[in-house]
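Engineer: Below are the sequence and a predicted model; questions follow.
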Amino acid sequence: MNKRLSRSDYIFSVIIIFMLLGVVGAFFYGIQLGTERVEAKQQELLDKDIEKAKGETSYNQSYLVSFYHTIYLPFKEFQTVWFKDMNDIEIRGNTLDPAALIKELSKLASAKYDTVVTQSMPSTSPLLQDAHKNYLKSLKLFSEAAKSFQTKANSMQVNVLASEIDKDAYFIEAKSFALQAQKQFYDSIVLWNETVEVNALKGALFVGHDPLPLTEWNQMNFNIKNQYITAIMLKNKYFKPYNPQDLLIGIDDMIKSGQAKKMNVSTVQELTDILVGTGAVRQDDFIQGKMKWYGAEKIPQLPFFFSTN
């Protein structure tokens, strides 16, 4: 004898079926959600690894050191002789043979070009590659401009020779390429700094500010300050015998000593113009005073940060 299900039995069966469907749906939804979260976490870790790898392979310290010794230093050696000879022309011009001096400068620039052109930077370091190219352009122009200037030097009064060299378009362009290369080198140092710091570099948000208030300058880390100084030097065509960090420490000294406040100076640009214009900055000023402000900073192991040139 067949027993027919009652209305309540049907309702109960339907409820059980819906409950089972809900459990199965929740189970598969949980699997899907868990899978998505795991994939998202894996992608996040992968992205971080890629970013880290880019930093380590593109602007690690070994590349900076290599660039310093094989490209920057040969140019710096030429630059040092350039400023010595320009100073000699101004001070001892009557006892010198300016044409012969300029001829030797042309030969030296050419020799340094031959040294630097054989070097290379990896394609994963585009800023260092560009700095390399610009130092080469600078040396090439210095050599060619000096060579063509020899005949002018013979027919020019010694007391105006240095100023005429300063106004020469080819020498100006040579200096501009050198300043561009300098900025790219220091920009690379900032990229290295980003790979060794967990948090964002202090003051990085202020780099684009022009003019830059001294209050914001005081919040920047050392490498960011240097980056900012190289931009000012490029913009104002400050081709000088000292390094950006030498100008940097001069700015800090003016602020810390209260001189900037007494002079009613409120921006980095104003202080820079005063220090450069008065000749108050000297090569290796940073070496003499770095421990006062930057003993705990993360600085790459490059000789011009730690020893005199």
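Structural biologist: Cool, the structure landed. As the structure is a computational prediction, the values presented were derived from the model and not from experiment.

Engineer: From here on, just use CA atoms for contacts and neighbour counts.
Structural biologist: Will do.

Engineer: I'd like to know which elements the helix or strand hosting L248 is packed against.
Structural biologist: In this assignment (DSSP states H and E), L248 forms part of helix 244-256. Helix 244-256 makes packing contacts with helix 222-235, helix 268-277, helix 285-293 when contacts are defined by 3 or more C-alpha pairs under 8 Å, 6 or more residues apart in numbering; DSSP states H and E.

Engineer: Include mean neighbour count when you put those into JSON lines, please.
Structural biologist: Shown next, in JSON lines, are the helices and strands packed on helix 244-256 (neighbours: other C-alpha atoms under 10 Å):
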{"stretch": "helix 222-235", "mean neighbour count": "22"}
{"stretch": "helix 268-277", "mean neighbour count": "17"}
{"stretch": "helix 285-293", "mean neighbour count": "16"}
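
Engineer: Reformat the ones you listed as TSV; add distance to V207.
Structural biologist: Shown next, in TSV, are the helices and strands packed on helix 244-256 (distance: least, C-alpha to C-alpha, whole Å):
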stretch	distance to V207
helix 222-235	6
helix 268-277	12
helix 285-293	20
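
Engineer: so which of those comes closest to D253?
Structural biologist: When the helices and strands packed on helix 244-256 are ranked by proximity to D253, the top entry is helix 285-293, at 8.9 Å, counting by C-alpha to C-alpha.

Engineer: and the angle from the closest one to helix 244-256?
Structural biologist: Here helix 285-293 points in a direction 50 degrees away from that of helix 244-256 (axes from the mean of the first three to the mean of the last three C-alpha atoms, to 10 degrees).

Engineer: by contact count, what packs against helix 285-293?
Structural biologist: Counting by 3+ C-alpha pairs under 8 Å, 6+ apart, helix 285-293 packs on helix 244-256.

Engineer: Just list the residues touching N134, thanks.
Structural biologist: Residues near N134 by C-alpha atoms under 8 Å, 6 or more residues apart in numbering: 177-178, 180-181.

Engineer: did I read that right, it in a strand?
Structural biologist: No: counting by DSSP: H, G, I helix; E, B strand; the rest coil, N134 is not part of a strand but helix.

Engineer: here comes the other one, which I'd like you to weigh against the first:
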Amino acid sequence: MDKHLNRYQMLFTLGFIFMLAVAVGAFFTGVEIGSSRTESRFEAKKLQASSAKTTSAYSQQDLVSFYHTVFSPYREFQSEWLEMESRLESRSATLSTGMLEQLADLATKKRKEIEAVANEHKSGLLADSRASYLASLDNFNAAAKRQKTAAAGSSPDIFLVTLRADKDYKKGSNLSLIGQNNYYGAMLSWASSTNSDIPSRIELSGVMSLKQWSSSPLTVKNKLVADLLSKRGQMNAYLPQDLSGAVDQLIESGEAERLNLGSLQSAAELLSGTGAVRSGDFWAIKPRLYSSEVLPQLPFFLPPEG
């Protein structure tokens, strides 16, 4: 009897130990699988976050392609329009309905030129910029056609006042500056992807001190100037980098301090109001002030050939 009980107890004990070993093994296997799955999910999230960051930044090729297919055609129209206004102001051209007809035709031509190239970006800053430039061309086209009658028999001064009060002229100007602002925002996004110290987004809010301005990279300065120009709503022949360079030159020369200019806004107002900023000024300033700055290889950041 004792012998039978001992054998039974031994079998029971061995069975219990076996079940315990299986349970412990299953537990640790579950822990390992759970940990592995958790790590996999964590890595997947990291990859998704990394991918999102990468896709949100624009490549240099994106910026160059946009320059040639959208910005440059629009800029050609804008330059002709601003030249018309400048010549009328200086009395170096005679006001005529034909002048406005040519500009309306040019707006149509440049719109077709931009639309002829497939839109590479369906959303984001470059897509918004393209849409703004196209809409701006439509508005200037409408303004030119509407103001043809005002041009007949009117003096240049009166005509320009009437033209600049036109609703499509105002909207076209605003959209032009919005398009420019978004393009420079895309440049900032690109710069951030090449240098983590540069923010991917920034917006001018409130008054910016020249001390804060001076410590910013050039791509940030250009975006802040694009913001400033957009808020003012007035098109200019010069580009943001031209005004950025003029502000930095004013600071470097000591004139900003001598004139008691403490903010970006006050410096920009003085420079713009006195006609001290011209298109292409950046090219002369760049070698001296910005030789170490990171910029995309876009034609308007480079000196003209010849």
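Structural biologist: Looks like it arrived, so ask away. What you are looking at is a predicted structure, and each value in this text was computed from that prediction instead of being measured.

Engineer: hmm, back to that, so the helix holding L248 of the first structure corresponds to what in the second structure?
Structural biologist: Per TM-score structural alignment, the counterpart of helix 244-256 of the first structure in the second structure is residues 240-252.

Engineer: Could you pull out the buried residues of the matching stretch?
Structural biologist: Going by neighbour count (16 or more other C-alpha atoms under 10 Å), the buried part of stretch 240-252 of the second structure is 240-251.

Engineer: ok so, going back, in the second structure, which of the contacts of N134 of the first structure remain in contact?
Structural biologist: Using both residues aligned by TM-score structural alignment, their matches' C-alpha atoms under 8 Å, the second structure keeps these contacts from the contacts of N134 of the first structure: 177-178, 180-181.

Engineer: now, which of those residues lie within helices?
Structural biologist: 177-178, 180-181 (DSSP state H).

Engineer: and Q42 of the first structure, how many neighbours does it have?
Structural biologist: 12 (other C-alpha atoms under 10 Å).

Engineer: Does it lie in a helix or a strand, and which?
Structural biologist: In the assignment (DSSP H and E), Q42 of the first structure maps to helix 7-58.

Engineer: Just give me the match in the first structure for S272 of the second structure.
Structural biologist: Aligned counterpart of S272 of the second structure in the first structure: V276 (TM-score structural alignment).

Engineer: Show the subsequent helix or strand relative to the helix holding L248 of the first structure.
Structural biologist: helix 259-262.

Engineer: Pull the residues that contact that following helix.
Structural biologist: Contacts for helix 259-262 of the first structure (C-alpha under 8 Å, 6+ apart): 254-255, 266, 271.

Engineer: Stretch 223-234 of the first structure too?
Structural biologist: Residues outside stretch 223-234 of the first structure that contact it (C-alpha under 8 Å, 6+ apart) are 176, 179-180, 182-183, 186-187, 189-190, 193, 201-204, 207, 217, 238-239, 244-245, 247-248, 269, 299.

Engineer: 6 Å instead, please
Structural biologist: 179, 183, 186-187, 190 (C-alpha atoms under 6 Å, 6 or more residues apart in numbering).

Engineer: so where in the second structure does it end up aligned?
Structural biologist: Mapped onto the second structure using TM-score structural alignment, stretch 223-234 of the first structure spans residues 219-230.

Engineer: List the superposition-based mean deviation of that stretch with respect to the first structure.
Structural biologist: On superposition with the first structure, the mean distance recorded for stretch 219-230 of the second structure (mean C-alpha distance after the TM-score superposition for the first structure) is 0.9 Å.

Engineer: same question, stretch 130-144 of the second structure
Structural biologist: Compared with the first structure after fitting, stretch 130-144 of the second structure deviates on average by 1.0 Å (mean C-alpha distance after the TM-score superposition for the first structure).

Engineer: Report the separation between the match of S272 of the second structure and R282 of the first structure.
Structural biologist: 10 Å (C-alpha to C-alpha, to the nearest Å).

Engineer: cool, and K137 of the first structure?
Structural biologist: K137 of the first structure is 26 Å from R282 of the first structure, by C-alpha to C-alpha.

Engineer: For the two, indicate the residue with more neighbours.
Structural biologist: K137 (20 against 15).

Engineer: Residue range in the second structure corresponding to whichever strand or helix holds the more buried one, please.
Structural biologist: Element membership of K137 of the first structure, judged by DSSP H and E, is helix 126-154. With TM-score structural alignment applied, helix 126-154 of the first structure matches the range 124-152 in the second structure.

Engineer: hmm, back to that, present the contacts of N134 of the first structure as JSON lines; the columns should include neighbour count and distance to A145 of the first structure.
Structural biologist: Shown next, in JSON lines, are the contacts of N134 of the first structure (neighbours: other C-alpha atoms under 10 Å; distance: C-alpha to C-alpha, whole Å):
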{"residue": "F177", "neighbour count": "21", "distance to A145 of the first structure": "14"}
{"residue": "A178", "neighbour count": "26", "distance to A145 of the first structure": "15"}
{"residue": "Q180", "neighbour count": "21", "distance to A145 of the first structure": "19"}
{"residue": "A181", "neighbour count": "27", "distance to A145 of the first structure": "19"}
